[in-house]
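The sequence and its predicted three-dimensional model are supplied below.
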Amino acid sequence: MKTRILLVEDDERLADLTAVYLRKNDFEVATEIRGDIAETRILKEDPDLVILDIMLPGKDGFEVCRAVRDKYKGVILMLTARDEDLDQILGLELGADDYIAKPVQPRLLLARIKALLRRAPGTSGVDSDEVPGETQELEFGSFRISQATRSAMLGNESVDLTTAEFDLLWLLACHAGSVLSRDDLLQQLRGIGFDGLDRSIDARISRLRRKLGDDPENPTRIKTVRGKGYLFSKHDW
């Protein structure tokens, strides 16, 4: 069965060209130009991945992402204007799994889609050679995280995570007690180094802290080590 993509883009010419390219690469692609209709379609059709532009009639991409994120478990890849850091950060804060700047380069888009889908639920996630001893489940006090089921539990409560949030949390947990720099995290999760500007890791850390009950002003579970990176605590659970 082909991977199903819903492309939400109001530039019909760009949408058509992108859809043709993705279909040639063996994806099943549907398109939508309106954000309000896209919201309904995402929840009804449940595609494997949504490519979501920001500037849309009806509802903008931020509104759509906010509305569907808690119910839709697939991957959301947002299209942002080049150099609009606030757009990228807001999209990630709302639960987008990744972003790509417009104008879209087809080969880069294809590579990003494939990378996201490899880590989506039901796939292998972070490569096993990045995980010490190919561990499938980790436990820290009241917190448990499973690579096999791509799930996390805090006490008796399930932690609702996007694909990208799970990948980041799993990677941090696998290196509990060690500091991972933004460059380390980006290299392993996206295959790119830290350019000094990318805020995607910071945005996801912020969301993870909220979901894990970590004090954003004085975090103890995912700590910021100034000038070095982030550290997942072994003991504060």
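Right, received. Where do you want to start? Numbers count the residues shown, from 1 in each chain.

going forward, measure contacts between C-alpha atoms and count neighbours the same way
Noted.

Next secondary structure after the helix or strand containing Thr40?
Following DSSP states H and E, one finds Thr40 within helix 35-45. Along the chain past helix 35-45, the next helix or strand (assigned with DSSP H and E) turns out to be strand 49-53.

just the angle between that following strand and helix 35-45, please?
180 degrees (axes from the mean of the first three to the mean of the last three Cα atoms, to 10 degrees).

I'd like the next helix or strand past strand 49-53.
By DSSP H and E, the next helix or strand past strand 49-53 is helix 61-68.

That following helix packs against which elements?
If contacts are counted by 3 or more Cα pairs under 8 Å, 6 or more residues apart in numbering; DSSP states H and E, helix 61-68 sits against helix 35-45, helix 85-93.

ok, and here's another one to check against it:
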Amino acid sequence: MTDKEADRLLVVDDDPRIAQMLIRYFEDNGFKVTAVGNGAAMRNELSRNRFSAVFLDLVLPKGESGLELLRELRNTSDVPVLMLTGQDDVTDKVVGLEVGADDYIAKPFHLRELLARLRTVLRRRTANEPTGRRELDGNGSFSFDGWRLDLSRRRLTSPSGSDVSLTTGEFDMLVVFVKNHGRVLSRDTLMELTRSRSLEAFDRAIDAQIVRLRKKIEPDPKDPTLIQSVRGVGYVFTGRLD
């Protein structure tokens, strides 16, 4: 991805005033911005261009739901998504973050705060990118110890060829571990990279999620060989990348 591509944002909002405000502000801050007003136009832009991040309104015209568009997007793309909403409903916020939003911002918002939160999301995504491109195959998947982790389809396949069901949180956690192979990750880092901090997660929530993940991928969850604990620090993924 070139620098020019890396600075491109997609705004999906049917309010032309908000769209124009975001275009002016973010272009003044060095980004290239494309704005569309519905899901069909969003799909068209995403099929033709690469974006660094998407601002997605929760409520769109003709009954379109931003959450449904986010679910659809997460089946094909890992692009960062910041949800914009005129509603400050905790349930919608939790659902959006669980579905895969990287942040959730209520209207009216301050543009400087929006820029700061976008930069935080982009820094987090950069930190979460694999350090060695050889680890990611041409189909957008990782392989480790016979397992196959398909990022585009958000699917985990066991060495025997069967699909293993993971929650959104478990999948995101495993992706973070595999992308940071061999790196010791603290609980704070895991909360940041998996977006769990937005849900006000606690250390014990991270530990519980890792326990559940180990039960699904470890030959012996009581004696883990893929996700190992580092006393007083956190966890490290030690699986063999194929």
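Noted; the coordinates are in hand. All values derive from a computational prediction rather than experimental measurement.

Please tell me which residues of the second structure the helix holding Thr40 of the first structure aligns onto.
Using TM-score structural alignment, helix 35-45 of the first structure lines up with residues 39-49 of the second structure.

And the contacts of that stretch?
12, 36, 64, 69 (Cα atoms under 8 Å, 6 or more residues apart in numbering).

How about the contacts made by the second one?
Under the criterion of Cα under 8 Å, 6+ apart, the neighbours of Val36 of the second structure are 10-14, 42.

quick one: which of those residues sit in helices?
Met42 (DSSP state H).

and the contacts of Val36 of the second structure, which two are the farthest apart?
Spatial extent of the contacts of Val36 of the second structure (Cα to Cα) is set by the pair Leu10 and Asp14 at 12.7 Å.

coming back round to it: dump the contacts of Val36 of the second structure into TSV; add distance to Ala205 of the second structure and neighbour count as well.
Listed next are the contacts of Val36 of the second structure as TSV, based on distance: Cα to Cα, whole Å; neighbours: other Cα atoms under 10 Å:
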residue	distance to Ala205 of the second structure	neighbour count
Leu10	33	24
Val11	33	25
Val12	33	24
Asp13	34	25
Asp14	37	17
Met42	35	21
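
what about the lengthiest strand in the first structure, how far off from the second structure?
In the first structure, assigned by DSSP state E, the strand with the most residues is strand 75-81. When the second structure is overlaid, strand 75-81 of the first structure sits 2.5 Å from its aligned residues on average, using mean Cα distance after the TM-score superposition for the first structure.

Now do the aligned partner of Asp98 of the first structure in the second structure against Val211 of the second structure, distance only.
Superposed on the second structure with TM-score structural alignment, Asp98 of the first structure falls opposite Asp103. Asp103 of the second structure sits 26 Å away from Val211 of the second structure, going by Cα to Cα, to the nearest Å.

Tell me which of these two has more neighbours.
Neighbour count, other Cα atoms under 10 Å: between Asp103 of the second structure and Val211, Asp103 has more, with 20 against 15.

Please list all residues in contact with the more buried one.
Shown in contact with Asp103 of the second structure (Cα under 8 Å, 6+ apart): 81-83, 97, 117, 121, 195, 198.

how about the strands of the first structure, start to end?
Under DSSP E, the first structure gives strands at 4-8, 28-32, 49-53, 75-81, 98-102, 137-140, 143-146, 151-154, 157-158, 179-180, 222-225, 229-232.

Present those strands as JSON lines; the columns should include distance to Asp87 of the first structure.
Listed next are the strands of the first structure as JSON lines, based on distance: least, Cα to Cα, whole Å:
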{"stretch": "strand 4-8", "distance to Asp87 of the first structure": "17"}
{"stretch": "strand 28-32", "distance to Asp87 of the first structure": "21"}
{"stretch": "strand 49-53", "distance to Asp87 of the first structure": "11"}
{"stretch": "strand 75-81", "distance to Asp87 of the first structure": "6"}
{"stretch": "strand 98-102", "distance to Asp87 of the first structure": "9"}
{"stretch": "strand 137-140", "distance to Asp87 of the first structure": "34"}
{"stretch": "strand 143-146", "distance to Asp87 of the first structure": "30"}
{"stretch": "strand 151-154", "distance to Asp87 of the first structure": "28"}
{"stretch": "strand 157-158", "distance to Asp87 of the first structure": "29"}
{"stretch": "strand 179-180", "distance to Asp87 of the first structure": "26"}
{"stretch": "strand 222-225", "distance to Asp87 of the first structure": "24"}
{"stretch": "strand 229-232", "distance to Asp87 of the first structure": "23"}
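
hmm, back to that, please produce TSV containing the contacts of Val36 of the second structure, extended by distance to Phe142 of the second structure.
Output for those, formatted as TSV (distance: Cα to Cα, whole Å):
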residue	distance to Phe142 of the second structure
Leu10	28
Val11	30
Val12	31
Asp13	34
Asp14	37
Met42	28
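
What's the separation between the residue nearest in space to the middle of the first structure and Gly91 of the first structure?
Geometric centre of the first structure, nearest residue: Asp97, 2.0 Å, by Cα atoms, centre = their mean. Noted for Asp97 of the first structure: a distance of 9 Å to Gly91 of the first structure, by Cα to Cα.
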